[in-house]
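>>> From the sequence below, what's the structure:
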Amino acid sequence: MSVDISQFQQVFFEEVAENLANMEGLLLGIDIAVPSDDDLNAIFRAAHSIKGGAGMFGLNDVASFTHELETLLDRIRKHDLQLTAGHVDAFLEAGDVIRSLVAGHRGEGAADPVAVDSSRSRLIELAGAVSGVAAIAPAPVPAPSPVATAPKMTVVRNVTGWLLQLGPMPVDLLERVRPDLEGYGLLEVREAPDKKATSGTWTFELTGMATEEALRGELEFVLPPEAIRIEPVYTETEVPAPAEDDGFGFFDDEPAVAVAAASAAATTPLVEDEGFGFFDDEPMP
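Below is the predicted model:
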């Protein structure tokens, strides 16, 4: 049984129009001096969704252009750059370009290549700017007192997302699963079957604080357990190690690598103190 991919492409075109309208509405109402993180993240997600869908359907011109928009938005939402009126103008202009590129794929006329190149160059130039905040020289401070020895460091590993391998499954099931996954954070396609295939296996990277239990519960509504593989994605950070006498002589040294697994903390219930046999349960007075 073959699946008509064009029907899903039509759904994507409609989603592009919705994402652009949402993005432009947020840009026109944003407080440039003090933009909220929620607004910045919502604008970024709209662009990211357009780029991901365009890549999946092989619309490479849309995907590559939106990638430049996404790069600049990412720097601003991470506060590497301060939002300016110039950024807002560039984003609105980029939205018009994306709309014209998509219209070309719908057979409604080709986009103006000069306008596309001009907007792309503007986005790249703005993304390469040095943050004005970072450029301000800090006030002089007194030199710190000499330190006898550098502190010992330990490496903390944190779960920052998940690698999801889903399949094999039909394309229509993917279209049901993907919007739900995007609700848990930033979803990026790492591997996908040939765009002409009617089924296959997809690999996604999901960045966010969702738990493995929540993701499995969501996916098992539409996929059998054997079609779902979930692995954590870690980042490593060096932090000062605890003082050697923190154990007051009762504990041996611990290994230098600590694992802070966010998903385990979220899904494993705390065990109440059992008293280790020293205390019986007493009724409350």
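>>> Every contact and neighbour count from this point should use C-alpha atoms.
Fine.
>>> Show the secondary-structure elements that the helix or strand Leu28 falls within is packed against.
Assigned by DSSP states H and E, Leu28 belongs to helix 5-29. When contacts are defined as 3 or more C-alpha pairs under 8 Å, 6 or more residues apart in numbering; DSSP states H and E, helix 5-29 packs onto helix 37-56, helix 85-105.
>>> Also this sequence, please, to line up against the first:
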Amino acid sequence: MTDTPLQTTEWQSRLLATHVRLRQQAPLVHCLTNQVTVNFVANVLLAAGASPAMTDHPDEVEGLAAAADALLINLGTPSADSIAAMRRASQAASRSETPWVLDPVGAAALPLRRALSLTLMAHRPTVIRGNASEVMALAETGTDGRGVDTQHDSREALAAARRLLAQTDGVAISGRTDRLLGRSAATADAVTVGIHGGSAWQPRVTGTGCALGALISAYLAVADTPLDAMICAHVHAAAAAERAELTAHGPGSFAVAWLDALDRVDLSGFLADRLTLE
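Here you go, the predicted structure:
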């Protein structure tokens, strides 16, 4: 395989510079997210260096989505009001060209969420982030999930993710190995990047997946490309998780240690060791 921009020192330097810009610019991220995890997601954004806004009233979201640097829409706990807010916020983001992330939680198992996700996708999310079953469901491959859990490995969703690139600029598939699909800054060709690492404690703490969607949103505000944003967010989360695991004694102490590590982690070594071009 010939060298690509994703294997060069220049590319790694660009990603590290993106990480620095996040803290320098402290982008405002408007989050319409899971009510179970809203406090945790806000704290993750603050720890990483961004500024969260958690407003979800339907009459307020349009102005905030347009004014924010990025938007997260997470379908974790939909209600009539939150669904209305999501629709209005996605429309406002589309009009104002605010980058935004769609996290279609439960879309593989629950028809309401799948239908809502497809409606929101008409406003072209910048990134779709989900597990393999959710990504496959949005690409209409007929797969089923079990609640918010996945029945598939992230590799199984690659074909579906490639189809979704017609409706978004990037797809992040979570799994034992996270797989990110986007376009190279240099060539605009579709690229798949595998992210290895993290901690087995992450799935034991509610909100870590929701927080990853918020981190992608924050990085979208400062990155050169959606692919760079997805990589930086995943590397930031995974590197912090590995650092937190060193001192954690269980899920509760891991959650606190992860927040601390998000504030202090160094990404330079992780970039070289945990990324693969697939």
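>>> Superposed, what's their TM-score?
Put the two chains on top of each other and the TM-score (TM-score structural alignment, normalised by the length of the second structure) is 0.29; 122 aligned residues with a C-alpha RMSD of 5.5 Å.
>>> Counting neighbours, what do you get for Arg216 of the first structure?
The local packing of Arg216 of the first structure (other C-alpha atoms under 10 Å) involves 15 other residues.
>>> What residues does Val193 of the second structure make contact with?
179-181, 275-278 (C-alpha atoms under 8 Å, 6 or more residues apart in numbering).
>>> before we move on, back to that, identify the residues contacting the helix holding Leu28 of the first structure?
39, 42-43, 46-47, 49-50, 53, 57, 88, 92, 95, 99, 102, 175, 196, 198.
>>> Likewise for stretch 92-102 of the first structure?
13, 17, 20, 24, 27, 61-62, 65-66, 69, 110-112, 115-116, 119-120.
>>> Does Ser174 of the second structure touch Asn131 like I think?
Yes. Counting by C-alpha atoms under 8 Å, Ser174 of the second structure does reach Asn131; the two are 4.8 Å apart.
>>> okay, those two: which has more neighbours?
The residue with more neighbours, out of Ser174 of the second structure and Asn131, is Asn131; 29 against 25, by other C-alpha under 10 Å.
>>> Kindly confirm whether my reading is correct that the more buried one touches Val171.
No. With contact defined as C-alpha under 8 Å, Asn131 of the second structure does not count as touching Val171 (10.2 Å).
>>> Report the secondary structure state of Ile73 of the second structure.
strand (DSSP: H, G, I helix; E, B strand; the rest coil).
>>> so who does it touch?
31-33, 86, 100-103.
>>> Looking at the residues you listed, spot the one nearest Val191 of the second structure.
Val101 (18.8 Å; C-alpha to C-alpha).
>>> neighbouring contacts of the host helix or strand of the closest one?
Using DSSP H and E, Val101 of the second structure sits in strand 100-103. Where contact means C-alpha under 8 Å, 6+ apart, the residues beyond strand 100-103 of the second structure that reach it are 70-75, 90, 93, 117, 125-130, 210, 213-214, 216-217, 220.
>>> Helices - which of those residues land there?
Cross-referencing these against helices under DSSP state H gives 90, 93, 117, 210, 213-214, 216-217, 220.
>>> Closest to Met230 of the second structure out of the residues you listed?
Ile216 (5.5 Å).
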